[in-house]
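Colleague: mind looking at a prediction? Sequence and model below.
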Amino acid sequence: MKGRGKREDGAIGEVANAAAHVPVLLAEVLAALAPKPGGRYLDGTFGAGGYARAILDAAPGATLLALDRDPTAIAGGADLVAAMAGRLTLSQARFGELAEEAERFRMVPLDGVVLDIGVSSMQIDQAERGFSFRFDGPLDMRMARAGRSAADLVNEAEEGLLANIFYHYGEERRSRAVARAVVEARRKAPLTTTKQLAELVASIVWAEPGGAHPATRVFQALRIAVNDELGELVAALHAAEAVLAPGGRLVVVTFHSLEDRIVKQFLAERSGRAPAGSRHAPVVAVAQPTFSLVNRGPVAASEAEMRSNSRARSAKLRAAERNAAPARPAEPDLVALAGIPEPQPRRRT
């Protein structure tokens, strides 16, 4: 089953194999989503189908559209599609495109949307995908297997941009020293494998006793940048608002503070709970809420789940229910409003 998840310390490549393919917070997701018989649902991160199967099993007659940008995940879901006898449709697409996909498959309005953010255990466990330094493989990290790879970014980006990516997306304190070392190393020969990069970072960043591998934060930062994960999350939140029916629920599971801050900011603002103003956003007139919170704060995994599945340690679930108010225009820069600077300022047009 689906095992998306990573520790808050970002120890990609160091999680236990015993916990692979276990859906994180499964019972809590079902409780927050409250799937109903005959309802229409969308799983924006299909993975190995853990949430998709559970939703359809819990709601007789319900139909579900599941998205995944990874073609391997889509191909691997063929048996589940057959088993669900027309109730499950898979589509290779980014979850930021969920509104267009829901329209294309005539699933609008939806009764629920679930998003499980982050890299999946299947991707981590495949050395050729380059997500993990647990295995030596090509420095790739592309979820869709297309576009610019981590190797392209590492070997072509200027030093300042690399330092900002490592700092803002990986929260790596020695970001400038790591970026400088990367630039020096690539002058001699391109960095093309996970082992090369991990060893280079480990020569710059001190290992903390009992802590994560020194390269953990750098790998996380590159993965987020390569796949535009924060931008996709923002797009998905706005898209869900546009396609959910009144009473429909949005459920989001995150595994890192950057992702959680964006979801928290969006739901607070859309439910009328955002602060009146801050240094990131001036005081403005309060718009009509479009959601009401299902839970006041984030839902975490139980102690039992954390003991049995290390992937659940940093998981946070936030959920909200859509009302009948019209969807609002997209926030101009939700990432900035959540207090996350852009590694490279967008060019003004």
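Modeller: Thanks, I have the structure now.
Colleague: please make it C-alpha for all contacts and neighbour counts, starting now.
Modeller: Noted.
Colleague: can you give the distance of stretch 34-54 from its chain's centre?
Modeller: When distances are taken as Cα atoms, centre = their mean, to the nearest Å, stretch 34-54 is centred 17 Å away from the chain's centroid.
Colleague: what of stretch 75-84?
Modeller: Centre to centre, stretch against its chain (Cα atoms, centre = their mean), the figure for stretch 75-84 is 23 Å.
Colleague: same thing with stretch 54-74?
Modeller: For stretch 54-74, the distance to the chain centre is 17 Å (Cα atoms, centre = their mean).
Colleague: going by neighbour count, list what's buried in it.
Modeller: 54-56, 59, 62-70, 72-74 (16 or more other Cα atoms under 10 Å).
Colleague: so what touches the longest strand belonging to the chain?
Modeller: Secondary structure assigned by DSSP state E gives strand 244-254 as the longest strand of the chain. Here strand 244-254 makes contact (Cα atoms under 8 Å, 6 or more residues apart in numbering) with 5, 29, 32-33, 108-118, 240, 260, 263, 315-324.
Colleague: now, of those, which are buried?
Modeller: Using 16+ other Cα under 10 Å, the buried members of the contacts of strand 244-254 are 5, 29, 32-33, 108-118, 240, 260, 263, 315-323.
Colleague: inside helices: which ones of the residues you listed?
Modeller: Judged by DSSP state H, the buried ones among the contacts of strand 244-254 include 29, 32-33, 240, 260, 263 as members of helices.
Colleague: check these and tell me the two furthest apart.
Modeller: The most widely separated members of these, counting by Cα to Cα, are L33 and D260 (18.0 Å).
Colleague: check it against this one:
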Amino acid sequence: MTVDTPWLHTTVLLSEAVDALDIKPDGTYVDATFGRGGHSRLILSKLSPKGRLIAFDKDLDAIAAAEQIQDPRFSIRHQGFTHLGELEAGSIDGVLMDLGVSSPQIDNPARGFSFRNDGPLDMRMDTTRGQSVSEWLAEAEVQHIAEVIREYGEERFALQIAKAIDARRQERGVPTSTSELAKLVADTVKTREPGKDPATRTFQAFRIFINAELEELQQALNASLQVLRPGGRLAVISFHSLEDRIVKQFITQHSREVYDRRAPFAAPKVMDFKAIDRVKPSAAEVEGNPRSRSAIMRVAERLGVGA
């Protein structure tokens, strides 16, 4: 567990993820989503003096936590993991992506990620760039709002919620706090899934959209093809079906031999990856950290020419 006072963060699939990377002591690794550094610290503990760890994160609080690590083998970049492709091709022995929002981000009302604590309706991972959710809602068309809620939140009441947001902004202005948006959604969504707040899907949708999370994930996965050397491992921890679907399809697509139908006797195109594993948290981990319950980690190994 790593601590960010006053909020605590428990790293999900800590040992499982680092074990999946099959650490070589002299290797070079990437923690593409540093968070509060649980995975990074464990990776560093397995590296020799020649080993290297490069971390990425867009969150300023994460950067501040990373700067507390005084280790010449470690470097942190204030960038999203779409910049992974800027690393030297074939130079990396393992890439870890933990796609979850960290507990300090969720629990800090000032970040605006959660409907459980009142705060500004922001949701940006990097508060130095881009629009907040409230700024976007002030100018977005109703149909666009509905599309975002439907596609990224898989919410069947997307259009009704979008129309309610529009009616609210016409009358009193756009919602600017998390509690205002949560109440508006709750008043609009009349049927609720057992144990789930009616605002859950809408908040997920706006967070994913405002941070371009799925687009960035696809770019980072493609970049992993370039930077991983043969035998290098890719481990990705997802927390909802939209992310996991992208990861699964990516690994599946690049784990197949491709035949050219125009040249049926030619050798197939060599596979880029070999799927290694699919891992979920243990019952003990879920009991100790309920936020881990939806996590799924997929692991693949980069293949080389002639594999």
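Modeller: Happy to help now that I have it. Note that this is a predicted model, so its numbers are computed, not measured.
Colleague: TM-score of the superposition?
Modeller: Once superposed, the chains reach a TM-score of 0.90 (TM-score structural alignment, normalised by the length of the second structure), with 294 aligned residues with a Cα RMSD of 2.2 Å.
Colleague: picking up where we left off before, can I get the ones in helices among the buried ones among the contacts of strand 244-254 of the first structure in JSON lines including distance to A198 of the first structure?
Modeller: As requested, those are arranged in JSON lines below (distance: Cα to Cα, whole Å):
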{"residue": "V29", "distance to A198 of the first structure": "35"}
{"residue": "A32", "distance to A198 of the first structure": "39"}
{"residue": "L33", "distance to A198 of the first structure": "39"}
{"residue": "A240", "distance to A198 of the first structure": "37"}
{"residue": "D260", "distance to A198 of the first structure": "27"}
{"residue": "V263", "distance to A198 of the first structure": "30"}
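Colleague: and which of the residues you listed is nearest K195 of the first structure?
Modeller: D260 (29.8 Å).
Colleague: sec struct for whichever residue in the first structure pairs up with H9 of the second structure, please.
Modeller: Counting by TM-score structural alignment, H9 of the second structure lines up with H21 in the first structure. Going by DSSP: H, G, I helix; E, B strand; the rest coil, the secondary structure assigned to H21 of the first structure is coil.
Colleague: wait, H21 of the first structure sits on M1?
Modeller: Yes - using Cα atoms under 8 Å as the test, H21 of the first structure is close enough to M1 to be in contact (4.4 Å).
Colleague: give me the common contacts of those two.
Modeller: With Cα under 8 Å, 6+ apart as the test, H21 of the first structure and M1 both reach 48, 50.
Colleague: comparing those two, which residue is more hemmed in?
Modeller: H21 (21 against 18; other Cα atoms under 10 Å).
Colleague: how much space separates that one from A189 of the first structure?
Modeller: 37 Å (Cα to Cα, to the nearest Å).
Colleague: ok, back up a step: which part of the second structure lines up with the longest strand of the first structure?
Modeller: Going by TM-score structural alignment, strand 244-254 of the first structure sits over residues 228-238 in the second structure.
Colleague: now the matching stretch on the first structure. Mean distance?
Modeller: Mean deviation of stretch 228-238 of the second structure relative to the first structure after superposition (mean Cα distance after the TM-score superposition for the first structure): 0.5 Å.
Colleague: pull out the buried positions in that stretch.
Modeller: Buried residues in stretch 228-238 of the second structure, defined by neighbour count with 16+ other Cα under 10 Å: 228-238.
Colleague: with adjacent residues omitted, what lies nearest to D197 of the second structure?
Modeller: A186 (7.9 Å; Cα to Cα, 6 or more residues apart in numbering).
Colleague: tell me which of the ones in helices among the buried ones among the contacts of strand 244-254 of the first structure is nearest to A146 of the first structure?
Modeller: A240 (25.2 Å).
Colleague: what sits against the closest one?
Modeller: Taking Cα under 8 Å, 6+ apart as the criterion, A240 of the first structure is in contact with 98-99, 113, 250.
Colleague: tell me where the stretch 1-150 of the second structure has strands.
Modeller: Assigned by DSSP state E, counting those that start in this stretch, the strands in the stretch 1-150 of the second structure fall at 2-4, 7-9, 28-31, 52-56, 74-77, 92-98.
Colleague: brilliant, that's me finished.
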